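J.: here's a sequence, model it:
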Amino acid sequence: MNTAWHTRPMAAFDIESTGLDVEGDRIVTAALWRIDPERRSKEVLSWLADPGVEIPADAAEIHGITTERAREQGRPAAEVVAEIADALEAVVAEGLPVVVYNAPYDLTLLDREIARHRPGRPLPAQPLVVDPLVLDKRVDTYRRGSRKLVDVCAHYEVPLAAEEAHGAAADALAAARLAWRIAATHPEIAEMSAAELHTAQIAWKAEQAASFQEYLRRRDPEAVVDGAWPYTPATV
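T.: A predicted model of the protein is given here:
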């Protein structure tokens, strides 16, 4: 029986938001997949929130959700955030690894939204995260070009049409397929357990961030990069 983590059940998560500031921006849409590669089965939970703030035009252009649509079709942010937290908590309780592309962004933003709408009940116990962005940079460090999800998927021949990109459900599923493809083609990734891979990625992300920080500082001495992987918990 094949017990490699990428052949076993997993979850995949993605958020689309009002912007890139994890401290102040809000969730607009989110999706959480449950995927069983062996059974070739998958199911998704999706959410559309009214974030309670204006959705900037540049953000709406990316994910397609305007302020008007969010107000008409979205549910109150507090309800959506609570449901996302509960759903994530359920997959964590089952021990499923959670695939999140660029995890520090999505999970830190979710942590702040939970603190905002459900104080006293923080992000569920830390999931075993698989971040295909970290994996790709590990196995193909010196490849030139964009590391955006749509471009990395194109490199690995993972389906994600440009017109589908930045939809939470499409992006989360593409991230899961990307994680599978990287593991399937790199035995050193596949041979780790999900827990071992999670721990390894903490070190790999730190190395990658340090390298990027050095690069940025050569251009701008004041530049900084994102926080700890897989997310930076709020300080209370």
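J.: contacts and neighbour counts: CA atoms only from here.
T.: Will do.
J.: quick one: the helices in this structure?
T.: Secondary structure of the chain by DSSP state H: the helices cover 57-63, 67-73, 77-93, 103-117, 132-139, 149-155, 168-185, 187-190, 194-219.
J.: would you convert these into JSON lines that also reports distance to residue 12?
T.: Formatted as JSON lines, the helices of the chain follow (distance: least, CA to CA, whole Å):
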{"stretch": "helix 57-63", "distance to residue 12": "18"}
{"stretch": "helix 67-73", "distance to residue 12": "23"}
{"stretch": "helix 77-93", "distance to residue 12": "10"}
{"stretch": "helix 103-117", "distance to residue 12": "11"}
{"stretch": "helix 132-139", "distance to residue 12": "11"}
{"stretch": "helix 149-155", "distance to residue 12": "14"}
{"stretch": "helix 168-185", "distance to residue 12": "5"}
{"stretch": "helix 187-190", "distance to residue 12": "17"}
{"stretch": "helix 194-219", "distance to residue 12": "14"}
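J.: another one to check against the first:
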Amino acid sequence: MTRFLTWHRRPLCGFDLETTGTDPETARIVTGCVIRYGGGQPTRAQTWLADPGVEIPAAATAVHGYTTEAARSAGRPAPAAVEEIIAALAAAADAGLPLVVMNANYDFTLLDREARRYGLTPLFDRVAPCVLDPRVLDKQVDRFRRGGRTLADLCSHYVVRLDGAHSADADAAAACAVVWKIANRHRWLTERPLGELHEEQVRWAAEQAAGLRDHFVRTGRPHLAEGVRLDWPVIPYRESAVTGDVR
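T.: This is a model prediction of the structure:
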């Protein structure tokens, strides 16, 4: 009899971006990575260094290490890099692999805006991927745990090695490893079909964001509450909300 393999025993597709800033509506891609992880096979990674076409702020360089000069001299033209990243993710989704992305609504929203900036078809207009977000999953299965929920925090909690944090390949692999650990610890997640689990995360992410927004209001920080979005895994595009350099 053929043994049934739950989704966490099959390959995962990890994705991560390092960028010029923290606002997904305006930031640009500097590096990206798409990896195939797990399923009893060696990890395979595709990586990109892009010339974002704008200055890379010193604060962003301090995070990922790339200066404007380095990206301009060695980076691919941004439109080409963005198209190749989207194509790699679409191919993984078409092959039935879930896309594992830490804080998915940042990376996917930024990728969506980059696609529109260069007249490319966005990922979610090409495919309907199943997404697994370690941050959303962790907050659902262990919602009252104190402490941070960054990727580094999750790696520490789930005993996942994180070498070279804030490099796209290291972060993508670590996110996959964290999702595997969460799924292996909370086996009820593995009993959910991936499509169903994706839809549950849409609801969980909205509930988690609403809770954060309420916390900001209760603690006298309404200006922070205004910036909390309930959308997951991508913030819908609204032309009126985007700065003039995005079309």
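J.: returning to what we had before: dump the helices of the first structure to a markdown table, plus distance to residue 236 of the first structure and mean neighbour count.
T.: Listed next are the helices of the first structure as a markdown table, based on distance: least, CA to CA, whole Å; neighbours: other CA atoms under 10 Å:
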| stretch | distance to residue 236 of the first structure | mean neighbour count |
| --- | --- | --- |
| helix 57-63 | 29 | 15 |
| helix 67-73 | 30 | 15 |
| helix 77-93 | 19 | 18 |
| helix 103-117 | 9 | 22 |
| helix 132-139 | 29 | 19 |
| helix 149-155 | 33 | 18 |
| helix 168-185 | 29 | 23 |
| helix 187-190 | 36 | 16 |
| helix 194-219 | 23 | 15 |
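J.: now residue 74 of the second structure: how far from residue 27 of the second structure?
T.: Distance, residue 74 of the second structure to residue 27 of the second structure, by CA to CA, to the nearest Å: 19 Å.
J.: just give me the match in the second structure for residue 35 of the first structure.
T.: By TM-score structural alignment, residue 35 of the first structure lines up with residue 37 in the second structure.
J.: surely its match meets residue 15?
T.: No: applying CA atoms under 8 Å as the test, residue 37 of the second structure and residue 15 come out as separate, 10.5 Å apart.
J.: compare these two and say which one has the larger neighbour count.
T.: Counted by other CA atoms under 10 Å, residue 37 of the second structure and residue 15 do not tie: residue 15 has more neighbours, with 30 against 22.
J.: how about the residue minimising distance to the centre of the first structure, what does it touch?
T.: Of all residues in the first structure, the one closest to the mean position by CA atoms, centre = their mean is residue 100, 2.9 Å from it. Applying CA atoms under 8 Å, 6 or more residues apart in numbering, we find residue 100 of the first structure in contact with 12-14, 106, 129-132, 172, 175-176.
J.: one more time with 7 Å
T.: Residue 100 of the first structure makes contact with 12-14, 129-131, 175, according to CA atoms under 7 Å, 6 or more residues apart in numbering.
J.: out of those, which end up buried?
T.: 12-14, 129-131, 175 (16 or more other CA atoms under 10 Å).
J.: TSV please, covering these and showing distance to residue 199 of the first structure.
T.: Output for those, formatted as TSV (distance: CA to CA, whole Å):
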residue	distance to residue 199 of the first structure
12	18
13	19
14	21
129	9
130	10
131	12
175	19
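J.: right, and out of these, which lies closest to residue 192 of the first structure?
T.: Checking these against residue 192 of the first structure with CA to CA, the nearest one is residue 130 at 11.6 Å.
J.: tell me how far the aligned partner of that closest one in the second structure lies from residue 148 of the second structure.
T.: In the second structure, the residue equivalent to residue 130 of the first structure is residue 132, according to TM-score structural alignment. Plainly put, residue 132 of the second structure is 19 Å away from residue 148 of the second structure if you go by CA to CA.
J.: residues contacting residue 34 of the first structure?
T.: So residue 34 of the first structure contacts 10-12, 42-44 (CA under 7 Å, 6+ apart).
J.: much appreciated, bye for now.
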